[in-house]
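J.: My questions are about this predicted structure, shown below with the sequence.
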Amino acid sequence: MLEAVNRVLAEDFTAPIDIPPFNRSAMDGYAVIASDTKGATQKQPVTLEVLGRTYAGDAATYKICSGQTVAVATGARIPAGADAVVMVEYTREDATVKKVQIFKEIERGKNVAVKGEDIQKGKIILQRGTWLRPQDIGLIASVGAKTVKVLRKPKVAVFSTGSELVEPGSELKTDVVLYDSNRYMLQGLIAEAGGEAVNLGICKDDEATIEAALKQALQYDVVVMSGGSSVGEKDYVPDVVNRAGKPGVVIHGVAMRPGSPTALSIVNGKPVISTPGYPVASYFAFYTFGRPLFHRMLGTSGLPEAKLTAKMASGIKLHSGMQTFLRVKINVAANKKGELQYLAEPVSAAAASIQRTLTGSDGVVIVSKNRLVKGQKVEVLLLRALESAASGV
């Protein structure tokens, strides 16, 4: 069942049992008939006969009548006849005479976890399309299930194009070659979005080589490639895709920065996403188009994205008519009233080639306007947890 973490539930999951499976104590104390405690105070306690003790896991052996009680531990079964539990802090027991004094009046049902209170038998507790988290796996295990049905991950072929690229780990023999980082980043993003990446390596800038790679890639559910999607002399990808099958390239060029050369295609029913070669552009192209595609294929909205509201620490002018992914650092500062607030400091407006703007940023502001002014409220999509900032607010 642990293999189901970060997978998508294939069908509604119905509880086969009640949780708790019986009425149980939510506190250490004494199981009582609530009406027996009427008027109990510190100065005028009610005295009850203690029949015995029961702990979590003990079988049902006691039944109480008026004037009687059973000492219960947290999680223990409530004895028949009892309808409330008085916390041990409001009692004093004399074990020598099997009596306990109750110093507080308690209402019926108090400190009792009722059968089926958490989970009711026959009820749907997780819906189809749920992105399973560790706590969901715990919920499934709590009702005794050892397995759960999940959807098959889409298999996604990934390859990079570029004669300047070499495999990480190999020697850089000249100063005009680069390590292929995009392919590894994309594989990580695919896994994060619920897909299973199939690494097809690097293609040189040659039409025949790219055509052969695409033919192999189309055996899988989705194709994601990096590089060659622009309109340069050696950007062969759009032409190769168009020859591979119908309808071919559907969108070539998107009003976003970074990532404008992105191409979206369908080849014989298979989605093909062509991301730019610049790492930051490739990242946001996949974020914008790849994640929603996989979530749609899996019938899920994915995990909720972590967001926060911040104020711009400084103003910035952006490209008009473009959706800009503005990377920001988040800081915490006090306003004039002494209240702590989040401040978003721009890291870079557009630079698609500066990979460190991804790792050096806390989050992204997606902006459709041509400028942001200092003090303006913005929504920040977090790229990582804000341990230091969160501790201050």
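T.: Structure received. Bear in mind the structure is a predicted one, so any value in this text is a computation, not a measurement.
J.: From here on, just use CA atoms for contacts and neighbour counts.
T.: Will do.
J.: which residues in the stretch 251-393 of the chain form strands?
T.: 256-257, 263-267, 270-275, 307-312, 316-317, 323-334, 340-348, 363-367, 371-372, 377-382 (DSSP state E, counting those that start in this stretch).
J.: Against that first model, consider the following:
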Amino acid sequence: MTKRFKISLITATLAMAAFNASAAVEIYNNDGMTFSTDGLVNVFYSNSSVDETDAAGVESDHSQSRVRTGFLPSNIGFNFGKQLDDMKISMRSSFWVSLSDSDNSRDASPADLGTGSLIDVRQFYATVSGGWGEVLLGKDFGLYNRANILGDELLLGFGQTSEFFGLVDGGNVSFGNIATGYTYPFPKAQITYRTPDMNGFKLAIAVMDPNKVAANSNEDLPRFEAELMYNTSFDNGSVKAWVSGVTQSSEVNDVDQDQSGVGYGVNVKFSGLSLTASGYSSEGLGHVAGLDQFVGPDSIESEGYLVQAAYTLNDNRFVLTYGESETKNSGNVEAVGIVGDAVHSNTGFAYFRTVRPGLTAVVEYNNTEVDASNSLVAEDNNTISIGAVVTF
């Protein structure tokens, strides 16, 4: 499996729980027991034109047309719930599929080719809830930067396809604004408690399976993540604000390394206009999947932000977006064979048209730039995409 393929696989199963919660089709509802299902299929035609300079200073260009999955992979989910007096027990499982699994990689090995579809399970959990709150038991997306990515106005769109990560010819999804404004909240085994609504505030605290920073690393304590959300509404509008955090410690060959990060953001909606500003800052964490990177006593530092404006008029939604991430001494950069600091940015415009309920057409343009100055690597990537999203 190539390094490019491994990196693009990181996002082969992006979160869709919040969107599907409102699109679920109820199959059974009787005596306090419910069963429902939800699904999504999307496909895009995209054309990418890339000018790049490699670590040796050699300039080249690369143009490619694709028919592929967008930011969200196609997926199907199943939901079960049972009311037991003053307590409710629920379960969710979701299965995610890549449509971009044909022979498309310039440097793929025979093992990477074919139509495996990368069927994956990123959610398989149960919840127990009551007036006291909710406990989630199982596998779900992380809390750190979760709200940042779920609030992205390009969630149903395409986003960036940086050649730096091998995304133009990748066999999986595009990146949205991953690594250009936020990190991906990688799914983890967890035990998470969420409080009931407290005057608009809800707090989630999680104990999670730690990320191994190396094959021989020791993690004496689990990974801890938390998220505080605030929601309020006013005439013709609403405000949502959030902050999330993560902490973990590891030890490799008697060398200690701490990993920590904070994510934050605010969204204001009024009269069809939606304004979003979010950001993050981390130490010891990668800027793609938010996973830990061991670099000895020197720590990786990464920070980024995303600003967006969207306007909805009847069945039309227009989006302007700009995101940027800066990484110093990046383990993620080393993972693709390049050493040094890097700045990744993405500027985009998207138009979403609701053709019918459950059918959305998308036209999008993104310009992605990479400057890894210490290693002479640079990229200027222009991508135009046209697609459709079908949900139930």
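T.: Nice, I can see it. These numbers were taken from a predicted model, which means no experiment stands behind them.
J.: Can you calculate the TM-score here?
T.: After superposition, the two chains reach a TM-score of 0.24 (TM-score structural alignment, normalised by the length of structure 2), with 169 aligned residues with a C-alpha RMSD of 7.5 Å.
J.: just the strands of the stretch 251-393 of structure 1: most buried one?
T.: Ranked by mean neighbour count, those are led by strand 270-275 with a mean of 25 (mean count of other C-alpha atoms under 10 Å).
J.: Longest strand in structure 2, by number of residues?
T.: Assignment by DSSP state E gives strand 33-53 as the longest strand of structure 2.
J.: downstream neighbour of that strand in the secondary structure list?
T.: Heading C-terminal from strand 33-53 of structure 2, the first helix or strand you meet, by DSSP states H and E, is strand 59-68.
J.: by how many degrees do that next one and strand 33-53 diverge?
T.: Orientation check (axes from the mean of the first three to the mean of the last three C-alpha atoms, to 10 degrees): strand 59-68 of structure 2 against strand 33-53 gives 160 degrees.
J.: Show me what strand 59-68 of structure 2 is packed against.
T.: Applying 3 or more C-alpha pairs under 8 Å, 6 or more residues apart in numbering; DSSP states H and E, we find strand 59-68 of structure 2 packed against strand 33-53.
J.: Return the set of buried residues in the strand it packs on.
T.: 34-53 (16 or more other C-alpha atoms under 10 Å).
J.: what's the answer for stretch 310-328 of structure 2, then?
T.: Residues of stretch 310-328 of structure 2 classed as buried by neighbour count (16+ other C-alpha under 10 Å): 310-312, 317-328.
J.: Next, count neighbours for residue 334 of structure 2.
T.: Residue 334 of structure 2: 12 surrounding residues under other C-alpha atoms under 10 Å.
J.: ok so it is a helix residue?
T.: Yes: Residue 334 of structure 2 sits within a helix when classified using DSSP: H, G, I helix; E, B strand; the rest coil.
J.: Could you verify my assumption that residue 125 of structure 1 touches residue 13?
T.: Yes: in this structure residue 125 of structure 1 lies within contact range of residue 13 using C-alpha atoms under 8 Å: 6.0 Å.
J.: quick one, which of those two is more surrounded?
T.: Per other C-alpha under 10 Å, whichever of residue 125 of structure 1 and residue 13 has more neighbours is residue 13, with 18 against 15.
J.: re earlier: so which of the buried residues of stretch 310-328 of structure 2 are in strands?
T.: Residues of these located in strands (DSSP E): 310-312, 317-328.
J.: and the buried residues of stretch 310-328 of structure 2, which two are the farthest apart?
T.: Farthest pair in the buried residues of stretch 310-328 of structure 2 (C-alpha to C-alpha) is 312 and 328. Separation: 37.9 Å.
J.: report the longest helix in structure 2, please.
T.: Criterion DSSP state H: the longest helix present in structure 2 is helix 3-9.
J.: ok, which stretches of structure 2 are helices?
T.: For structure 2, helices defined by DSSP H occupy the ranges 3-9, 17-20, 146-150, 331-335.
J.: Kindly reformat the ones you listed as JSON lines containing distance to residue 252 of structure 2.
T.: Shown next, in JSON lines, are the helices of structure 2 (distance: least, C-alpha to C-alpha, whole Å):
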{"stretch": "helix 3-9", "distance to residue 252 of structure 2": "24"}
{"stretch": "helix 17-20", "distance to residue 252 of structure 2": "36"}
{"stretch": "helix 146-150", "distance to residue 252 of structure 2": "28"}
{"stretch": "helix 331-335", "distance to residue 252 of structure 2": "16"}
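J.: Out of these, the one nearest residue 140 of structure 2 is which?
T.: Shortest distance between residue 140 of structure 2 and the helices of structure 2, using C-alpha to C-alpha, is found for helix 17-20: 9.6 Å.
J.: So what touches the closest one?
T.: 38, 39, 150 (C-alpha atoms under 8 Å, 6 or more residues apart in numbering).
J.: Residue 127 of structure 2 touches residue 87, doesn't it?
T.: No: judged on C-alpha under 8 Å, residue 127 of structure 2 makes no contact with residue 87 at a distance of 10.3 Å.
J.: Between those two, which is the more surrounded one?
T.: When neighbours are counted by other C-alpha under 10 Å, residue 127 of structure 2 and residue 87 differ, and residue 127 comes out ahead with 18 against 14.
J.: separation between residue 127 of structure 2 and residue 194 of structure 2?
T.: Distance from residue 127 of structure 2 to residue 194 of structure 2, counting by C-alpha to C-alpha, to the nearest Å: 10 Å.
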